[in-house]
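Participant: kindly generate the corresponding structure for this input.
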Amino acid sequence: MKFTLFIPITFLLLFSISSASAHFFPNITSIPPSLIPNTTTWEAFNKLMGCHNGQKKVDGLTKFKKYLQYFGYLNSSYSSFSDDFDEYLESAVKTYQLNFNLNPTGELDEQTLKHIVRPRCGNADVINGTSTMNSGKQPRPYSANSTIHTVAHYTFFPGRPRWPESKTELTYAFSPENQLPENVKSLFARAFERWSEVTPLTFTETTSFNSADLKIGFFSGDHGDGEPFDGVLGTLAHAFSPPVGRFHLDGDENWVTDGNFNNGSPASAVDLESVVVHEIGHLLGLGHSSVEDSIMYPTIPSGTRKVELANDDIMGVQELYGSNPNYNGSEPSLIPREEGDWSGAHYVHCSLWGFVFPLIIGIFLL
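Facilitator: As a prediction, the model looks like this:
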């Protein structure tokens, strides 16, 4: 089940037992060399440079087609997984290029592959065969205090699901099996506050995982929702739209918590807060944006920190929920905490013992 299938349906959810560890590092220098891979998940795609329609038996195209299908660019019914570059693949590449503001040649050029090999959100960009990432929309009034005048590129899930107007106080909980350290929990709280600052919504942590509106967990590999994680880099996390409220992160990533990448970083270092802020946008009903500076842009290079909401993010979430009465229409003012203030172990292994949820039958209405 991909982002395209997160639309409300009746379904059974059964999580299987697994065990793994989530790695949290106070800074980039504390990542052990043994956890830094020699190659990243999609780096092999770089050898496809220059591939175009009509080429036959190009080693690696089968895997690339599966990548594009996973993120919605090839229809779910597409089954021609050969190493031939056909017209369907060319069309899918053009759609990808449009979404990422690239020249839509249909050829795998350098700039296209540069984006494709980046780690990214596991939610799809194309929903049921339709992409809106590249469609600029004239902004609609969303706040009496708004002073933003620009073309909007934010998107929503199919049917535009959102949390009910009567529910402005959302609770969130972490999987008890994760046993997250307090500094990581504080990072999540700060990420939620970034969205709360511009909307009427508030977010409160609860210890009751089963009853929480938003359920957060770190998992490894196949964790039972049809969207398996793929190890270091590749897909980093995914989240379900309202009112599902599930938020999963890949426990195999090298998650960095201090946000300081000024001195460079290993190719596998991922800023945890940047990913968390993005996925919260999905929990609230936002899809992906084609604005590269926005939080809801689908990809983020390793060793990059991006936590401040852009105008496009604010316009989108306020179209769904309205504005925080105290928000004056300017850029959010949340001040990042002091850097480098973590103390303790060289790095933290977060135990991720798998668990079995009861069968849950949920009916989600548009």
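
Participant: going by C-alpha atoms from here, please, whenever you check contacts or count neighbours.
Facilitator: Will do.

Participant: confirm K66 sits in a helix?
Facilitator: Yes. Under DSSP: H, G, I helix; E, B strand; the rest coil, K66 sits within a helix.

Participant: how many neighbours does it have?
Facilitator: Counted with other CA atoms under 10 Å, the neighbours of K66 add up to 17.

Participant: show me the contacts for the closest residue to P119 other than its chain neighbours.
Facilitator: Excluding the flanking residues, the one nearest P119 by CA to CA, 6 or more residues apart in numbering is G234, at 4.6 Å. Each residue near G234 by CA atoms under 8 Å, 6 or more residues apart in numbering is listed here: 40-42, 117-120.

Participant: all strands for the stretch 101-250 of the chain, in order.
Facilitator: Residue ranges of the strands in the stretch 101-250 of the chain, as given by DSSP state E, counting those that start in this stretch, are 169-174, 202-205, 214-219, 237-239, 246-250.

Participant: would you do the same for the sequence below? I want to compare the two.
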Amino acid sequence: MATGSLWGLAVYGAERALPSASLSITFKGRARTLKPEHQQSFGSFFKSWRSSEGPSCGRLLDLKKYLKKFGDFDDHLELALKAYQKFYRLNVTGNLDSSTTQQMMIPRCGVPDIINPPPSTEPSSTESKHKKFHMVAHYAFGSNKWPPSKYALTYTFGPGLQVFDLNTLRSVCADAFQKWAEVTSFTFTEAADGASADIVIAFYSGDHGDGKPFDGPGNVLAHGFFPQAGRLHYDADENWSTDPAMDQIDLESVSVHEIGHLLGLYHSTDRESIMYPSLQIGTKKRDLTQDDIDGIHALYPN
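Facilitator: This is a model prediction of the structure:
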């Protein structure tokens, strides 16, 4: 969800802010064709900046991969960076400056920020390619939504990895669903044991079969798929908590965000919004803002 991949997109890592020295690159022309041996992990890309190694072909490729993963950006890196900076309300320079780099380091939802064409209900399907995309004010949504006959949604907990005991997970998710129930016509009920459900919630690590593998600690925290796929996945490798310390991720904050994707909302450019893609470690962000409420009401008019 964005997917809705919280921040992850979500695209909801958890590195400290990087120093401003040696962080500015201007990209002109098309990206170079790179050999496979130059490809590095995105984490290595940022570590190289920290150690002042400067740019390399491999690190530029990692930047390009990041921009594509979270927004289907243009192959031209300068244009891609400008699109990223515009979405996050940064100074639009087309340069990889310190503020842009620091934004990329914040944990996030795995759902792309700029979705064009809008995603379908299934990650690998292309049936929704030409559906209309709406962006009004700061919130955004597409054409994927639950029909009125499915406003009484059920959810269950899948057979993924155990990160919390079931009662804790139940309590957190019930509170998160209630935030959306209070401002919509939706109801959310846990399905009886063994019964099928509209939404399946689980923790996974790495490649878990949905085409959107998790990346370990930091960066992508979770993702939720748009209607009517009904899947909410958390990255089990994150340092989760129900009452986060400075180095932990708040489970309820991420859950409220991902449920927004399950209902059909895209990411918002409003930094205060629940549907903003990024979440700072050690913080709680659990309450819907007016932007979130306006967005869900626009998607599901009364």
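
Participant: sorry, back to before: which of the strands of the stretch 101-250 of the first structure sits most buried?
Facilitator: Stretch with highest mean neighbour count among those: strand 237-239 (a mean of 27; mean count of other CA atoms under 10 Å).

Participant: specify, as a residue range, where that one falls in the second structure.
Facilitator: Aligned using TM-score structural alignment, strand 237-239 of the first structure spans residues 222-224 in the second structure.

Participant: gap between that stretch and the chain center?
Facilitator: Mean C-alpha position of stretch 222-224 of the second structure versus that of the full chain (CA atoms, centre = their mean, to the nearest Å) differs by 6 Å.

Participant: can you check stretch 196-216 of the second structure too?
Facilitator: Mean C-alpha position of stretch 196-216 of the second structure versus that of the full chain (CA atoms, centre = their mean) differs by 13 Å.

Participant: now stretch 106-120 of the second structure
Facilitator: 6 Å.

Participant: buried stuff in that stretch?
Facilitator: For stretch 106-120 of the second structure, a neighbour-count test (16 or more other CA atoms under 10 Å) marks 106-116, 118-120 as buried.

Participant: and if you look at stretch 172-179 of the second structure?
Facilitator: Under the neighbour-count criterion of 16+ other CA under 10 Å, stretch 172-179 of the second structure has 172-174, 176-178 buried.

Participant: can you tell me which of these is closest to L299 of the second structure?
Facilitator: If you rank these by distance to L299 of the second structure using CA to CA, F177 comes first, at 17.2 Å.

Participant: so what does that closest one match up with in the first structure?
Facilitator: Superposed on the first structure with TM-score structural alignment, F177 of the second structure falls opposite F192.

Participant: how about its match, what does it touch?
Facilitator: 203, 277, 280.

Participant: so can I have CSV of those residues showing distance to L12 of the first structure?
Facilitator: Output for those, formatted as CSV (distance: CA to CA, whole Å):
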residue, distance to L12 of the first structure
F203, 27
V277, 28
I280, 23
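
Participant: if we go to the second structure, which of the residues you listed are intact?
Facilitator: Here is what carries over to the second structure from the contacts of F192 of the first structure, by both residues aligned by TM-score structural alignment, their matches' CA atoms under 8 Å: 203, 277, 280.

Participant: list the contacts of E78 of the second structure.
Facilitator: So E78 of the second structure contacts 26-28, 94-95 (CA under 8 Å, 6+ apart).

Participant: Serialize the residues you listed to TSV and add fields for distance to D291 of the second structure.
Facilitator: Shown next, in TSV, are the contacts of E78 of the second structure (distance: CA to CA, whole Å):
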residue	distance to D291 of the second structure
T26	34
F27	34
K28	36
G94	28
N95	30
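
Participant: are any of the residues you listed buried, and if so which?
Facilitator: Taking 16+ other CA under 10 Å as the criterion, what is buried in those is 27, 94-95.

Participant: which among those residues gets closest to G264 of the second structure?
Facilitator: Using CA to CA, G94 comes nearest to G264 of the second structure of these, at 30.6 Å.

Participant: counterpart of the closest one in the first structure?
Facilitator: Matched across to the first structure, G94 of the second structure falls on G106, judged by TM-score structural alignment.

Participant: wait, isn't that match in contact with V93?
Facilitator: Yes. G106 of the first structure is within contact range of V93, at 5.0 Å (criterion: CA atoms under 8 Å).

Participant: circling back to that earlier point, so what's the match of G94 of the second structure up against?
Facilitator: By CA under 8 Å, 6+ apart, G106 of the first structure lies in contact with 52-53, 90-94, 97.

Participant: please redo it, this time with the cut-off set to 7 Å
Facilitator: Residues counted as contacts of G106 of the first structure (CA atoms under 7 Å, 6 or more residues apart in numbering) are 52, 90-91, 93-94.

Participant: in helices, which of those appear?
Facilitator: Among these, the ones falling in helices (DSSP state H) are 90-91, 93-94.

Participant: what's the burial count for Q162 of the second structure?
Facilitator: As a burial measure, Q162 of the second structure scores 12 neighbours (other CA under 10 Å).
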